[in-house]
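Peer 1: Sequence and predicted structure below; questions after.
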Amino acid sequence: MAMFPALMNDTMFSDLFDDPFFEGWRSAGNNAAAATPTTMMSTDVRETDKAYDVDIDMPGFNKDDINVELNNGYLTVSAHKDEDHGDKDDAGKWLRRERYVGTCSRSFYVGDDVKESDIHASYKNGTLCLEVPKIEAKPEVETKHQIAIEG
């Protein structure tokens, strides 16, 4: 029985993993993807006079993979990526796969007064850009109720 060097030991590929490109590979484990749903949806929120601009990094997703929903005051951004079957090579086996496959989502509370039609979304170069209007809280008007005095 022939013994083949293992990918993660310091024999066959040790010079390959000295490259900074592969830094962190050993600690990630050989079947764990480097990107996780929490690191994939890095978000910047910028406040303007009339709105909040939300930019979410979503590299590797197509526009059709992304869903934006407003429900009970929560804006939820989710994305689903199926395994890319076009990348398989029948002549060899994978040594490393880091591209994300699965579902990720993130929710933001925007308030009960924001309507779906108020939110504008665009997707360009792997970034989802949302514009969520600021809805000013309407002060509740105190109504006076006169109490009749008997007697």
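Peer 2: Now that the structure is in, tell me what you want to look at. Numbering: from 1, shown residues only.
Peer 1: hey, let's count contacts and neighbours off CA atoms from now on
Peer 2: Will do.
Peer 1: Which stretches in the chain count as helices?
Peer 2: Using DSSP state H, the helices of the chain run over residues 25-28, 37-40.
Peer 1: Save those as CSV, and put in distance to G126 too.
Peer 2: Formatted as CSV, those follow (distance: least, Cα to Cα, whole Å):
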stretch, distance to G126
helix 25-28, 24
helix 37-40, 11
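Peer 1: for these, which one sits closest to D89?
Peer 2: Evaluated over the helices of the chain, closeness to D89 peaks at helix 25-28, with 22.0 Å, by Cα to Cα.
Peer 1: Centre of the chain to that closest one, how far?
Peer 2: Remark: helix 25-28 is offset 23 Å from the chain centroid, using Cα atoms, centre = their mean, to the nearest Å.
Peer 1: in it, what counts as buried?
Peer 2: W25 (16 or more other Cα atoms under 10 Å).
Peer 1: ok, now stretch 46-62?
Peer 2: Result for stretch 46-62 [16+ other Cα under 10 Å]: buried residues 52-58, 61.
Peer 1: For these, give me JSON lines that also has distance to R96.
Peer 2: Shown next, in JSON lines, are the buried residues of stretch 46-62 (distance: Cα to Cα, whole Å):
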{"residue": "Y52", "distance to R96": "39"}
{"residue": "D53", "distance to R96": "36"}
{"residue": "V54", "distance to R96": "33"}
{"residue": "D55", "distance to R96": "30"}
{"residue": "I56", "distance to R96": "27"}
{"residue": "D57", "distance to R96": "23"}
{"residue": "M58", "distance to R96": "21"}
{"residue": "F61", "distance to R96": "20"}
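Peer 1: Check it against this one:
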Amino acid sequence: MFAMRPYNNRRHNLSSYNPFREMEELERNFFDRPFDFFDDHMLSEFKTDIIDHGNEYVLEADLPGFNKDDISLDIDGDVLTIKAERHSEHEEKDKKNDYVRCERSYGSYSRQFDVSEVDTDHIKAKYDNGVLKLTLPKKKEEVKTSKRLQIE
């Protein structure tokens, strides 16, 4: 297996030729950062933006490569959970695939959000071009009224 990297002219300075440079770099990367081979994106959460539009919040989550059926939205109390699950193609096919490199991450990803200030009965969700967009209307503020009580 080999890594395909862009050619960097500065790395190969002919005046300081070192035939062991690549081996030293491999060793340094392995022992200094042993879990980098998992790739930062593979183990990280999906990224979201939350925008306050005054009467509603808009949450946009980047979920590229997911099918709409692989995304679930659940509300339990005041917690919204967004969960997305992707299955590996090479898990489902026989082992005769000709993969040279397999970097795409597979597995289950989830994030939770506090929705205590949101009218959860009127949340709208849309998934288009790898972006999940949730419109989260804010709860209406209860207007406190004053009244006079009669004494019996």
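Peer 2: Structure received. Keep in mind that what you see is a predicted model, and the values were worked out from it rather than measured.
Peer 1: which one of the buried residues of stretch 46-62 of structure 1 is nearest T43 of structure 1?
Peer 2: Nearest member of the buried residues of stretch 46-62 of structure 1 to T43 of structure 1, counting by Cα to Cα, is I56, at 4.4 Å.
Peer 1: so what's that closest one up against?
Peer 2: By Cα atoms under 8 Å, 6 or more residues apart in numbering, the contact set of I56 of structure 1 is 41-44, 127-129.
Peer 1: what residues are up against the aligned partner of Y109 of structure 2 in structure 1?
Peer 2: When structure 1 is aligned by TM-score structural alignment, Y109 of structure 2 is paired with C104. By Cα under 8 Å, 6+ apart, the residues touching C104 of structure 1 are 37-38, 78-80.
Peer 1: Looking at structure 2, which of those residues hold up?
Peer 2: With both residues aligned by TM-score structural alignment, their matches' Cα atoms under 8 Å, the contacts of the contacts of C104 of structure 1 that structure 2 also has are 78-80.
Peer 1: Generate a PyMOL selection restricted to the buried entries among the contacts of C104 of structure 1.
Peer 2: For the buried members of those, the matching PyMOL selection, counting by 16+ other Cα under 10 Å, is:
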select buried, resi 37+78+79+80
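Peer 1: how about CSV for the contacts of C104 of structure 1, with distance to L16 of structure 1 added?
Peer 2: Converted to CSV, the contacts of C104 of structure 1 look like this (distance: Cα to Cα, whole Å):
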residue, distance to L16 of structure 1
P37, 27
T38, 28
S78, 36
A79, 33
H80, 32
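Peer 1: Look up the closest residue to Y74 of structure 1, ignoring the ones flanking it.
Peer 2: Once flanking residues are discounted, Y74 of structure 1 sits nearest to Y109: 4.4 Å by Cα to Cα, 6 or more residues apart in numbering.
Peer 1: all strands in structure 2, in order from the N-terminus.
Peer 2: Taking DSSP state E as the test, the strands found in structure 2 are 48-52, 56-62, 71-76, 79-86, 107-114, 124-128, 131-137.
Peer 1: which one of those is the most hemmed in?
Peer 2: Among those, strand 131-137 has the highest mean neighbour count (mean count of other Cα atoms under 10 Å), at a mean of 20.
Peer 1: Which part of structure 1 matches that one?
Peer 2: With TM-score structural alignment applied, strand 131-137 of structure 2 matches the range 127-133 in structure 1.
Peer 1: rewinding a little: which non-adjacent residue is nearest the match of Y109 of structure 2?
Peer 2: Leaving aside its sequence neighbours, C104 of structure 1 sits nearest to P37 (Cα to Cα, 6+ apart; 5.0 Å).
Peer 1: OK, contacts around the spatially most central residue of structure 1?
Peer 2: The centroid of structure 1 falls nearest to M41 when counting by Cα atoms, centre = their mean (2.7 Å). Counting by Cα under 8 Å, 6+ apart, M41 of structure 1 touches 56-58, 105-106.
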